[in-house]
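Chemist: the sequence and its predicted three-dimensional model are supplied below.
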Amino acid sequence: MTHDLRPGAARRLLAHEGRVLASFGLWLTRRRHQVGPVDRAFGYAGAQAATVYGLAFVCVVETVGVSFLVRDWPTVHAVLLVLDLYTVVWILGMQAAAVTRPHVLTPDALRLRQGARVDLVVPLDRIARVRRELRFQGAGGAGPRENLELAVGSQTSLTVELTGPVTHVSLLGQRREVTVVRFHADESGDLARALTAALARP
């Protein structure tokens, strides 16, 4: 019998949940996570905002409807209310994490993020080229293992090819070496130009 969860997976999941919930504080105070004074931040949450807020609205409507249906069973009502409200908080937390944890271009690295789930630091001297390339996730199988896709709203808009592998660690702790990273940025043109200029510097 095999197990998908490695030792420490529960700890990693709890840490992820903590980062998601902590993002509310950053969101409310209009701050961003670990963006230095000389760094440039590039958001990516816009592509999923309508979907996230629409889903949250549906969950609120469902919560009200279910509460009305089970009002005669106080215990059931209380349990379902807590679960439904936490679902809404979690959905909004995922958006808060995406807003407050943007991609970051530092003087020596490109930090690619996907909410509180992915945080990949790619040294600039490991980047061979960057290109704008709009791709949509289809129903086909997974791509090569050395390719990492950080899609937002089922799309990526930039592709970075590397001269050598960098290590990606998944949410549950699995490690793999990647040489191509596809990701989304709301202002993909600005990021591509800024990254190209950074790569051109001695």
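Modeler: Right, received. Where do you want to start?

Chemist: when you work out contacts or count neighbours from here on, use the C-alpha atoms and nothing else.
Modeler: Will do.

Chemist: give me the helices and strands touching the longest strand seen in the chain, please.
Modeler: The residue-count maximum for a strand in the chain (DSSP state E) belongs to strand 155-169. The contact analysis (3 or more Cα pairs under 8 Å, 6 or more residues apart in numbering; DSSP states H and E) places strand 155-169 against strand 118-123, strand 127-136, strand 175-183, helix 188-200.

Chemist: hmm, try it at 6 Å
Modeler: Here strand 155-169 touches strand 127-136, strand 175-183, going by 3 or more Cα pairs under 6 Å, 6 or more residues apart in numbering; DSSP states H and E.

Chemist: where's the closest residue to Val181 other than its chain neighbours relative to Glu177, distance?
Modeler: When the adjacent residues along the chain are set aside, Val181 lies closest to Leu148, with 4.8 Å between them (Cα to Cα, 6 or more residues apart in numbering). To Glu177, Leu148 is 9 Å away according to Cα to Cα, to the nearest Å.

Chemist: another structure for you, compare them:
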Amino acid sequence: MLIAPYVVVVLGRFAIRTPLASAHSLVAILLFLWVMSEAMLMALMFRSTKRPGPDAVIGAFAGAIFTVWLCAPPAAANALKAMPFVAIGLSAVVACHVGWAALRARRILAGSEENLRERWISAISELLPPQLVRLAAAELSVIHMALFRWRGPADVPKGSRGFAYHKHLIPMSVTLLILSTIEIAVYHLLLGHWSRIGTIIMFILSDVGFIYLVGLIKSFRFKPILLTPNGIRVRAGFLIDELIPYEAIKEIGTNFGGDEIRDKATLNAALLAWPNVLLRLASPVGRKSVLKGKRSFTAVAFRLDDPEPFIQILRWRLAT
């Protein structure tokens, strides 16, 4: 149900450009608007755990109107503009959403409950789909780290202590980066003899992939595992970021077998190496995964460059 609006956009974009739709432009665009609004509302109801408020409903209608206006061909858009009362009504819905969302965004930016980055993400999410905003923020973070962050301290918030895990990853990461560079050069050289368009497409895809790989490798150093006031923040660059509350930890393990690490209930955050720390949990902790959806785990494994200080501080923290 969450992908229904995207399916409707793709199908509607093709349907509204058919000869039958071109012959009846006004009927086609109104039908597209009705189907798009229904898909947006159904997705909203499916996502919400409680009854959506008026602002959410208006936002769904505004999103449907904007999508239809963006996808409609000129003939259909002109047919809609020829009915001023309909055009004014649709514009009023969009304006109401923008004004209402702007007021909420202003209150979020004026608050101090979250850091500045999270406040901006929350504020923009009032105007645009939150999933799209989160995805764009993540993409910009990767690009910024790959191109502009080369030195400086790691991302350790105030009141937390960071523990590095990147030193054992450096040789393998550099090797992977060199192999990727060679592969990109060979692809460009070979493909350039057959297709200019293919060369351009490969250039864009390979260079974007290279930038992402550089950003991921650098994120291993800038995003260490943290001991925070609320729990352990297990991180593996941009790939994993999970907060494990202290009260959920039952036991700290340093000797464990492969069966326990390979268990589906174990979150293995050790990359390209065998873990040297295992946290057994008293109760399952949920995690949302893009590929596997929402699942829970009862143990967390990771590898630190120097695990002894981490284990000592964690045992003292759990004892007190």
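Modeler: Everything's here; your move. None of these values were measured; they are calculated from a predicted model.

Chemist: TM value for the aligned chains?
Modeler: After superposition, the two chains reach a TM-score (TM-score structural alignment, normalised by the length of the first structure) of 0.78; 191 aligned residues with a Cα RMSD of 3.1 Å.

Chemist: looking at Leu148 and Glu177 of the first structure, which is more packed in?
Modeler: Between Leu148 of the first structure and Glu177, counting by other Cα atoms under 10 Å, Leu148 is the more crowded of the two (20 against 15).

Chemist: secondary structure element for the aligned partner of the more buried one in the second structure?
Modeler: Using TM-score structural alignment, the partner of Leu148 of the first structure in the second structure is Leu267. Secondary structure from DSSP states H and E places Leu267 of the second structure in strand 266-268.

Chemist: same check on Leu271 of the second structure?
Modeler: If you go by DSSP H and E, Leu271 of the second structure is not part of any helix or strand.

Chemist: which residues sit in contact with it?
Modeler: If you count contacts by Cα atoms under 6 Å, 6 or more residues apart in numbering, Leu271 of the second structure has none.

Chemist: how near is it to Ile178 of the second structure?
Modeler: Counting by Cα to Cα, the gap from Leu271 of the second structure to Ile178 of the second structure is 19 Å.

Chemist: one more: Pro54 of the second structure?
Modeler: Look at Pro54 of the second structure and Ile178 of the second structure: by Cα to Cα, they are 54 Å apart.

Chemist: which one's more surrounded, the two?
Modeler: Ile178 (12 against 9).

Chemist: map the more buried one across to the first structure for me.
Modeler: Checking TM-score structural alignment: Ile178 of the second structure goes with Phe57.

Chemist: and that match, how far is that from Leu110 of the first structure?
Modeler: Counting by Cα to Cα - Phe57 of the first structure and Leu110 of the first structure are separated by 35 Å.

Chemist: then Arg175 of the first structure?
Modeler: If you go by Cα to Cα, the gap between Arg175 of the first structure and Leu110 of the first structure works out to 19 Å.

Chemist: ok, the two, which is more surrounded?
Modeler: Taking other Cα under 10 Å, Arg175 of the first structure and Leu110 do not tie; Leu110 has more neighbours (21 against 11).

Chemist: tell me which element that one is part of?
Modeler: strand 109-114.

Chemist: other residues contacting that strand?
Modeler: With Cα under 6 Å, 6+ apart as the test, strand 109-114 of the first structure has contacts from His103, Val104, Asp119, Leu120, Val121, Val122, Pro123, Leu124.

Chemist: counterpart of the fifth one in the second structure?
Modeler: Right, Val121 of the first structure. When the second structure is aligned by TM-score structural alignment, Val121 of the first structure is paired with Leu243.

Chemist: likewise the first one?
Modeler: In the second structure, the residue paired with His103 of the first structure is Ile225, using TM-score structural alignment.

Chemist: picking up where we left off before, take the contacts of strand 109-114 of the first structure and lay them out in JSON lines including distance to Ala45 of the first structure and neighbour count.
Modeler: As requested, the contacts of strand 109-114 of the first structure are exported to JSON lines (distance: Cα to Cα, whole Å; neighbours: other Cα atoms under 10 Å):
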{"residue": "His103", "distance to Ala45 of the first structure": "10", "neighbour count": "27"}
{"residue": "Val104", "distance to Ala45 of the first structure": "14", "neighbour count": "22"}
{"residue": "Asp119", "distance to Ala45 of the first structure": "15", "neighbour count": "18"}
{"residue": "Leu120", "distance to Ala45 of the first structure": "17", "neighbour count": "18"}
{"residue": "Val121", "distance to Ala45 of the first structure": "19", "neighbour count": "18"}
{"residue": "Val122", "distance to Ala45 of the first structure": "21", "neighbour count": "21"}
{"residue": "Pro123", "distance to Ala45 of the first structure": "23", "neighbour count": "15"}
{"residue": "Leu124", "distance to Ala45 of the first structure": "24", "neighbour count": "18"}
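
Chemist: out of these, which comes closest to Ala10 of the first structure?
Modeler: Among those, Asp119 lies closest to Ala10 of the first structure (Cα to Cα), at 18.6 Å.

Chemist: once you drop chain neighbours, what's closest to the closest one?
Modeler: Distances taken as Cα to Cα, 6+ apart put Arg113 closest to Asp119 of the first structure, at 4.5 Å, once the chain neighbours are dropped.

Chemist: what about that neighbour, how many neighbours?
Modeler: Neighbour count of Arg113 of the first structure, defined by other Cα under 10 Å: 22.

Chemist: can you tell me which residue is spatially central in the first structure?
Modeler: Compute the mean C-alpha point of the first structure, and by Cα atoms, centre = their mean the closest residue is Gln114, 1.9 Å away.

Chemist: how much space separates that one from Leu83 of the first structure?
Modeler: 25 Å.

Chemist: right, I'll leave it there.
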